[in-house]
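Participant: Have a look at this fold, sequence not included:
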């Protein structure tokens, strides 16, 4: 049978929310609310769940923070997108209220975990459970900041102002840290080709640059980190000046739905 792209989107998001995001409900010994697995493995023959895995994180039972940030932003953006979808399109998935609830549960759980494990300036280490002196990952922060800010807007529209204020302030704190002109993350060297410093690519494989005399990578930018940093900056700028709302599918449609 032919499956539409919307159906496939919801199926994939549902599987991600169910198997890759943890909610502290006793699923296993590592079930900490908001933690995520980089990968979820399934039996290709019968589709049964096998367990968590990680390639770019420290282990299957710790949280690779860029993966965490992808989940934060992804669920928030899909919630925005659902505002443009008619109710009938969601009936086969349990209805709008059900779909929005599990997406919101995932967005809130992951955002809460991010705020718990990030440093006081809002920037997380590359993995929540890696030992010793480990690198921060500014790209995870750039992605996660926008997730926090978009979630705040969603909750504000739902009348949940105290929660909205919490996520908004957390998101703005990350943005402030990343773009502070005299801070450690914004590149002001005209000879450097990147925008945001101290992004991590694949630390388990040691594909990141470690300066001479150092033990952890630093000083590098990445295309995904710079992309999301620029997107976050534009997003905040539009909110500040009450400009057209920005979304991956066309902000004017969100504005009309809000």
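Facilitator: Perfect, I can see it now. Since the model is a prediction, treat every value here as computed from it, not as a measurement.
Participant: Only C-alpha atoms from now on, for both contacts and neighbour counts.
Facilitator: OK.
Participant: Residue 239 and residue 59, how far apart?
Facilitator: The gap separating residue 239 from residue 59 is 38 Å, by Cα to Cα, to the nearest Å.
Participant: Which one's more surrounded, these two?
Facilitator: residue 59 (19 against 12; other Cα atoms under 10 Å).
Participant: doesn't the more buried one fall inside a strand?
Facilitator: No: going by DSSP: H, G, I helix; E, B strand; the rest coil, the assignment for residue 59 is coil, not a strand.
Participant: show me what contacts the residue nearest to it when sequence neighbours are not counted?
Facilitator: Of all residues not flanking residue 59 in the chain, residue 53 sits nearest, at 7.1 Å (Cα to Cα, 6 or more residues apart in numbering). Residues near residue 53 by Cα atoms under 8 Å, 6 or more residues apart in numbering: 37, 38, 39, 40, 41, 59, 60, 61.
Participant: here's the one I want to compare it with:
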């Protein structure tokens, strides 16, 4: 180990120590709820409730990330209380399986981070059944005409043709189900959907679209939408992060070289379009003078860059480049956008749900905190492999 590498490892260890101390307080305060975003008083809200809209409340797409934080903290500390708190989160999501109507393509985000994480660590049969139940529902959203998994549940069939870039991350639930059961339909659907994303979402320059609409009857692509980015044809940074991480996961599960090539292509776009000081804008196409950031994108991308680096042993220069980019992103968040006050819940600051909500929407998001913790644990070779 070189002197520089030793220094960086020591710095990463200190960052992780401070973040886990802060996270421990947040976990204890929120153990009876399902947090999503921090309110004005500095504490997370609670989505553990039933809503008239089946997509909201207990069914909200981010409701697995707190469970994921708890499992990562359990792996880091081996403190039994984190396992117990994580099991509470897992059981809360049983309501979603029972209600069924509110389950969407983000079943991966909800059950990979809870039930599947539990099963990987403990072998608990009940957790395995939950994970396979969720994977079966996700596979059931596959449209054979367009070879895609439908994103949402809009009324009257409005969203039957909607596909979004975030879905790449959720394919890991189907890959796990295939690896666990040997049932080839899970892998076939995951690969087919990933190929559709590759064919219709990735532009020549490596940027990605957020939403593509298909005709659900014919399977034909009808066009793309700007979604949560700056506008049509732009490059939403969190979508770019989902792409680089999602294609990396697809390669790790299938060893299909084209997926690693796409992971690198989308990662290269992300790193060469960062703003001064390694800031991740909400959208890489937003006006140059705008300083709006989305540090959830930075955290997701950092963890994805580390994952790509771990798979590129044959290209040491590129491997080091991706690892260095991850480190710069994580260090910047720590130094400029991280709250370590144990009396407040927020960790990663200046996040954005979308470009439209850049000023009025939530600025602290549970998935930013999750991916920041995951990435720091990866730096120290202590992360649970969830994806």
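Facilitator: Now that the structure is in, tell me what you want to look at. Not measured: the values here are computed from a predicted model.
Participant: that older thread, give me the aligned partner of the residue nearest to residue 59 of the first structure over in the second structure.
Facilitator: Matched to the second structure by TM-score structural alignment, residue 53 of the first structure sits across from residue 225.
Participant: any idea how far residue 212 of the second structure is from that match?
Facilitator: Taking Cα to Cα, one finds residue 225 of the second structure at 6 Å from residue 212 of the second structure.
Participant: and what of residue 22 of the second structure?
Facilitator: 39 Å.
Participant: just the helices in the first structure please.
Facilitator: Applying DSSP state H to the first structure gives helices spanning 5-15, 65-82, 96-117, 138-157, 161-179, 223-240, 251-257.
Participant: would you list those in TSV and tack on distance to residue 21 of the first structure?
Facilitator: TSV is the format used below for those (distance: least, Cα to Cα, whole Å):
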stretch	distance to residue 21 of the first structure
helix 5-15	9
helix 65-82	8
helix 96-117	7
helix 138-157	15
helix 161-179	19
helix 223-240	22
helix 251-257	26
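Participant: which one of those helices lies closest to residue 46 of the first structure?
Facilitator: helix 5-15 (15.2 Å; Cα to Cα).
Participant: Please work out the angle formed by the directions of the closest one and helix 96-117.
Facilitator: 50 degrees (axes from the mean of the first three to the mean of the last three Cα atoms, to 10 degrees).
Participant: mean distance, helix 5-15 of the first structure to its aligned residues in the second structure?
Facilitator: Comparing helix 5-15 of the first structure with its match in the second structure after superposition yields a mean distance of 0.8 Å (mean Cα distance after the TM-score superposition for the first structure).
Participant: what range in the first structure matches the longest helix along the second structure?
Facilitator: Under DSSP H, the helix in the second structure containing the largest number of residues is helix 3-30. Helix 3-30 of the second structure corresponds to no residues in the first structure, going by TM-score structural alignment.
Participant: against the first structure, where does the helix or strand just after that helix fall?
Facilitator: Following helix 3-30 of the second structure in sequence order, the next helix or strand is helix 65-77 (DSSP states H and E). The counterpart of helix 65-77 of the second structure in the first structure, using TM-score structural alignment, is absent.
Participant: Might you calculate how far helix 65-77 of the second structure sits from the centre of the chain?
Facilitator: From the chain centre to the centre of helix 65-77 of the second structure is a distance of 15 Å (Cα atoms, centre = their mean, to the nearest Å).
Participant: Stretch 285-303 of the second structure now?
Facilitator: On Cα atoms, centre = their mean, the centre of stretch 285-303 of the second structure falls 15 Å from that of its chain.
Participant: Quick one: end-to-end distance for that stretch.
Facilitator: 23 Å.
Participant: Now for the aligned residue in the second structure for residue 162 of the first structure, how many residues are close by?
Facilitator: Aligning on TM-score structural alignment places residue 162 of the first structure opposite residue 317 in the second structure. Residue 317 of the second structure has 12 neighbouring residues, counting by other Cα under 10 Å.
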